[in-house]
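Novice: this one's sequence-less:
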């Protein structure tokens, strides 16, 4: 079902580009995993709107290269790179403290980084790696940055999830999928469902506040996140897979569009409509 949905919307041009002209001058943005793929494209597009952007990524060399590439496209971009390994709770805390020591306010947090369908691995803290990277790290980062976001006039938290959450199940008795329960895609779907439920719970716990939360499916993207799967080519790549620019549009929509100013706790895809979760 998801295959035909993605295929149809791509083939018939139903995916839209963001049309909002909202500026982000003097706004502080924190985005994870912006050294590649849709994260890097999102950082570039936000830089064009005047945002002050903090990028967190695990590989500093790749992060520096990404910043150089963004600056080559937009010499006026304001970018700062800090090391962030989302699979390490110690690293998340250190990254958050760097932001706290540098800025008094955060206006936009984009939890973008992730891994997908990787071989069975365990984080430094003993958690299944996809759960640790895709959810737990972002969960902790968000909680640490909430005090700074509460100082913003209007703040947004954007969680990049996936349509894989539709088949996700959370096994609270075996959340790390031990004892031969691990399957690469099962673990990925579980982590993406956590993203969606986290978004919903944030909205419940921050009613009427200055902070809105959004979850989204960016589409099937031709990026490094699929490094552990079979690469798309031929017909699949032409009609099913999006490039980084189009893949970043739903994230950008949730980050800036004026129509979402009074919405929170919803899940978005195709930047066409929202679905109640």
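Specialist: Nice, thanks for sending it over. The structure displayed is predicted, hence computed values, not measured ones.

Novice: From here on, just use CA atoms for contacts and neighbour counts.
Specialist: Fine.

Novice: quick one: buried residues of stretch 145-161?
Specialist: Neighbour-count burial for stretch 145-161, counted by 16 or more other Cα atoms under 10 Å, picks out 145-146, 148-150, 152, 155-161.

Novice: quick one: which of those sit in strands?
Specialist: Cross-referencing the buried residues of stretch 145-161 against strands under DSSP state E gives 155, 156, 157, 158, 159, 160.

Novice: So the second one sits against residue 107, correct?
Specialist: Yes. At 6.5 Å, residue 156 and residue 107 qualify as touching, with contact defined as Cα atoms under 8 Å.

Novice: then this one, side by side with the first:
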């Protein structure tokens, strides 16, 4: 034991550890750097869901710094107000507003959209960022699995109801934050209403992320020629509060590992920003972008056009009367 402590306390060990940390952190950088992108967004209006924390907050801050009018779509008024005030202060942009949105409630989605249509003449960017993981099996007032409602059905309805405004404001973009975990997901439309016999919160999250990509692909087909593009992305493994519903011990381990190996929210926001306004994504639609801002193929299931079309119709039917 004494020999090990002597080794670990040696200056060379400390130096090697520091070099390793720096190398690992350098590998988390993407090929595209938003700080080097000259694109300005004056006169553009953007909506970012889940913008009070994590990736959504960083995306909204960058958009505000580029001059966009940014609408923070958040569930919690207190956290949303704090984020709005901070983004206004850091960006120097007063055109940052908060609108309350609970994606697990279809009534809340419809109320949100109604206010947007009454107040906004244009919409150039919709970032479907908000998501949840780790929830136990529970249901919304509409009868949906809460994770599916928050991660997929709510964003689906939100986007569907805003399509006419996005088309009238074209060129415009829809960005959907998915995950590489979609490859572990399965398609079973009974999942929407929580009818599966076995509920594992991590698996349900994976299912929702798979449906995000299927939806994005089908929507891109339906939007051809409209001037509206839609793309999906994987932000990387990012240290945010998305694990807030998991046991404390798991969150502690995740955050400790995250310091060395995972992305910060600022780094995790890069692929979203790339899809949102980079010149490289002009006119590009129906694609899946990885955390290094490269165009990659999602899983074979995620590329199944017939499944995507069927899923789209199921979502339309489930949300049409809510």
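Specialist: Nice, thanks for sending it over. Just so it is clear, the model here is predicted, and its values are computed rather than measured.

Novice: TM value for the aligned chains?
Specialist: Aligned and superposed, the two chains score 0.92 in TM-score terms (TM-score structural alignment, normalised by the length of structure 1); 269 aligned residues with a Cα RMSD of 1.7 Å.

Novice: farthest pair in the buried residues of stretch 145-161 of structure 1?
Specialist: Using Cα to Cα, the buried residues of stretch 145-161 of structure 1 span at most 24.4 Å, a distance reached by 152 and 161.

Novice: mind listing the strands for structure 1?
Specialist: Using DSSP E, the strands of structure 1 run over 28-32, 52-57, 78-83, 108-111, 155-160, 211-217, 266-269, 273-275.

Novice: Pull up the aligned stretch in structure 2 for the third one.
Specialist: With TM-score structural alignment applied, strand 78-83 of structure 1 matches the range 95-100 in structure 2.

Novice: in the longest helix belonging to structure 1, what counts as buried?
Specialist: Secondary structure of structure 1 per DSSP state H: the longest helix is helix 184-205. Under the neighbour-count criterion of 16+ other Cα under 10 Å, helix 184-205 of structure 1 has 184-200, 202-203 buried.

Novice: for structure 2, what spans make up the helices?
Specialist: 2-8, 11-26, 54-65, 77-91, 106-119, 146-148, 154-168, 201-222, 248-261, 265-268, 270-277, 305-319.

Novice: before we move on, the earlier item: not counting the match of strand 78-83 of structure 1 itself, show me its contacts.
Specialist: Contact partners of stretch 95-100 of structure 2, identified using Cα atoms under 8 Å, 6 or more residues apart in numbering, comprise 64, 68-77, 80-81, 84, 87-88, 112.

Novice: Buried only: go through those for me.
Specialist: Buried members of the contacts of stretch 95-100 of structure 2, scored by 16+ other Cα under 10 Å, are 64, 68-75, 80-81, 84, 87-88, 112.

Novice: Which residue in structure 2 aligns with residue 219 of structure 1?
Specialist: Using TM-score structural alignment, the partner of residue 219 of structure 1 in structure 2 is residue 236.

Novice: about what we covered before: nearest to residue 116 of structure 1, of the buried residues of stretch 145-161 of structure 1?
Specialist: Nearest to residue 116 of structure 1 among the buried residues of stretch 145-161 of structure 1 is residue 161, at 11.2 Å by Cα to Cα.

Novice: which position in structure 2 aligns with that closest one?
Specialist: Matched by TM-score structural alignment, residue 161 of structure 1 corresponds to residue 178 in structure 2.

Novice: That match touches residue 212, doesn't it?
Specialist: Yes. Taking contacts as Cα under 8 Å, residue 178 of structure 2 lies within contact range of residue 212: 6.2 Å.

Novice: correct me, but residue 225 of structure 1 touches residue 112?
Specialist: No. Counting by Cα under 8 Å, residue 225 of structure 1 stays clear of residue 112, with 11.2 Å between them.

Novice: distance of residue 96 of structure 2 from residue 79 of structure 2?
Specialist: Using Cα to Cα, to the nearest Å, residue 96 of structure 2 is found at 14 Å from residue 79 of structure 2.

Novice: before we move on, what about residue 294 of structure 2?
Specialist: On the measure of Cα to Cα, residue 294 of structure 2 and residue 79 of structure 2 end up 33 Å apart.

Novice: And residue 135 of structure 2? What does it align with in structure 1?
Specialist: Under the alignment (TM-score structural alignment), residue 135 of structure 2 pairs with residue 118 of structure 1.

Novice: give me every residue that touches its match.
Specialist: By Cα under 8 Å, 6+ apart, the contact set of residue 118 of structure 1 is 130, 184, 228.

Novice: List which of those are still in contact in structure 2.
Specialist: Under the criterion both residues aligned by TM-score structural alignment, their matches' Cα atoms under 8 Å, the contacts of residue 118 of structure 1 that remain in contact after alignment to structure 2 are 130, 184, 228.

Novice: got those as TSV, with distance to residue 252 of structure 1 columns?
Specialist: What follows is those, written out as TSV (distance: Cα to Cα, whole Å):
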residue	distance to residue 252 of structure 1
130	24
184	29
228	26
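
Novice: of these, closest to residue 6 of structure 1?
Specialist: Closest to residue 6 of structure 1, out of all of those and judged by Cα to Cα, is residue 228, at 20.7 Å.

Novice: residue in structure 2 matching the closest one?
Specialist: Per TM-score structural alignment, residue 228 of structure 1 is aligned with residue 245.

Novice: which residues touch the nearest residue to the match of residue 219 of structure 1 once chain neighbours are set aside?
Specialist: Of all residues not flanking residue 236 of structure 2 in the chain, residue 291 sits nearest, at 4.9 Å (Cα to Cα, 6 or more residues apart in numbering). Residue 291 of structure 2 is in contact with 30, 233, 234, 235, 236, 268, 270, 271, counting by Cα under 8 Å, 6+ apart.

Novice: residue contacts, the residue mapped onto the first one from structure 1?
Specialist: Residue pairing (TM-score structural alignment): residue 30 of structure 2 is matched to residue 15 of structure 1. When the contact criterion is Cα under 8 Å, 6+ apart, the partners of residue 15 of structure 1 are 9, 246, 270, 271, 272.

Novice: Between all of those residues, which two are separated the most?
Specialist: 246 and 272 (13.4 Å).
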